[in-house]
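**Q** After the sequence you'll find the predicted model.
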Amino acid sequence: MVVRRLESLGLIIGPLLFALSPLFWIDGHYGVTGGLLIAIAAVPWMYGLIGEYNALRPRFPLLSGLWMLLVLIGMFGTVAFGLQGVFESVFGITEFRSLATFDIYPLPVAIVLILAGPLFPVALLSLGAMHWWTGLTPRWSAVLLVFAAAAFPVARISRSVPVAFIADLVMLAAFCVVAWFAWHRRDEESI
């Protein structure tokens, strides 16, 4: 029960730290503080998502395993994007120079940023679908998760602080609901 409660807290702390990151963006870029918040947010968020995996695994053994793989790869991409912002700021790399460097290393960039990054919202979309089917949370909560998953890439692509902050608040709200139900989930409901 203690671990499940800690996992529930991770589902709040991770998205909360992530939601704070746009407040520290500099001209649409993550910067040191914003990027660091994104990278650090991955740890408690991932811990909480492991708890959701444990609740989903008995109902969807194969699907939940594939979902967890998406989560891990997507979270890797999320951390990479955050650290990219940190290192661009620390080393004074301009956007033009950063993009030019991507031309030199097309395969690593494709793997780390272009493939891994978008898998996180796909994983969140899948989580919403699995919550819809299992009833681990009310259906409106599953819809909120799906909406948050769709808003996530829009917010990042736009590089608009208000858009990102609103999208991140929707994400935080969705995960607060998931955390609430995970916190109150009985052990037999997880099986």
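**A** Thanks, I have it.

**Q** Only C-alpha atoms from now on, for both contacts and neighbour counts.
**A** Fine.

**Q** in the top helix by length along the chain, what counts as buried?
**A** In the chain, assigned by DSSP state H, the helix with the most residues is helix 61-90. Neighbour counts over helix 61-90 (16 or more other CA atoms under 10 Å) mark 64, 67-68, 70-86, 88-89 as buried.

**Q** elements contacting that helix?
**A** Helices and strands touching helix 61-90, by 3 or more CA pairs under 8 Å, 6 or more residues apart in numbering; DSSP states H and E, are helix 31-56, helix 116-134.

**Q** In addition, the following structure is provided for comparison:
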Amino acid sequence: MVVQRLQAAALLLGPLIFALSPFFWVDGHYGITGGTLIALSMVPWVYGLIGEYERLRERVPTLAGLWLLLLVIGMFGSIAFGLQGFFEGVFDITERVSLAALDEYPPHSLFLLWLPGPSFPLALLAFGVLLGWTRMAPRWVAVLVCLAAVAFPLARVLRTDWVAYIADLLMVLAFGLLAWRAWHRPVAAATSD
């Protein structure tokens, strides 16, 4: 029961922390505080999603395992982008200079940023599809998760504050609903916490 409640709370806490980041953007860039919030948000968010993985694993074990791998890679990419924003702010480097420096290390930046970066929103989209397909949540909630997953990278690519606010509000709403459902879910008989 305790773990279930912690994971339910984490399903909301992660997106809430993440949603604070655009309020600290500096000229459309993550900056020190925004980058820190993005990186830190991944820990509770993924912890909450691991609780959902356990439920998915019962219904679609192979797909759940592949989804978990994508989720972990995406978490790594989101943390990397958050840290990039943090270090750009710390060293007072513009995004152009930062991206130009990354061009000098193509395989490294490919594996640290460009491949894992899109994996987190892709994992959220896959999660929404799996929620709907397995009927672990009402279809409208699954659709809301999918919409939030699509809006997530759009907001980050456009770097427009109001788009980010709307995208993050959609994400908080979708995961708030999932957190509410997880909090009130009956505890499985096999668990002993």
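**A** Noted; the coordinates are in hand. Because the structure is predicted, anything quoted here is derived from the model rather than measured.

**Q** on that earlier part again, out of the helices and strands packed on helix 61-90 of the first structure, which is the most enclosed?
**A** helix 31-56 (a mean of 22; mean count of other CA atoms under 10 Å).

**Q** what packs against it?
**A** Counting by 3+ CA pairs under 8 Å, 6+ apart, the packing neighbours recorded for helix 31-56 of the first structure are helix 2-20, helix 61-90.

**Q** Dump these into a markdown table; add distance to residue 47 of the first structure as well.
**A** Listed next are these as a markdown table, based on distance: least, CA to CA, whole Å:
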| stretch | distance to residue 47 of the first structure |
| --- | --- |
| helix 2-20 | 6 |
| helix 61-90 | 11 |
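
**Q** What lines up with residue 95 of the second structure in the first structure?
**A** Residue pairing (TM-score structural alignment): residue 95 of the second structure is matched to residue 95 of the first structure.

**Q** I'd like to know how many residues surround residue 154 of the second structure.
**A** 16 (other CA atoms under 10 Å).

**Q** can I assume it sits in a strand?
**A** No: counting by DSSP: H, G, I helix; E, B strand; the rest coil, residue 154 of the second structure falls outside a strand, being helix.

**Q** any idea how far residue 29 of the second structure is from it?
**A** From residue 154 of the second structure across to residue 29 of the second structure, the span is 14 Å (CA to CA, to the nearest Å).

**Q** Okay, and residue 92 of the second structure sits in which element?
**A** Using DSSP states H and E, residue 92 of the second structure falls within no helix or strand.

**Q** any idea which residue sits dead centre in the second structure?
**A** The centre of the second structure sits closest to residue 120, judged by CA atoms, centre = their mean, with a distance of 5.5 Å.

**Q** Tell me who's in contact with the counterpart of that residue in the first structure.
**A** Taking TM-score structural alignment, the alignment pairs residue 120 of the second structure with residue 120 from the first structure. Contact partners of residue 120 of the first structure, counting by CA atoms under 8 Å, 6 or more residues apart in numbering, are 70, 71, 73, 74, 75, 77, 78.
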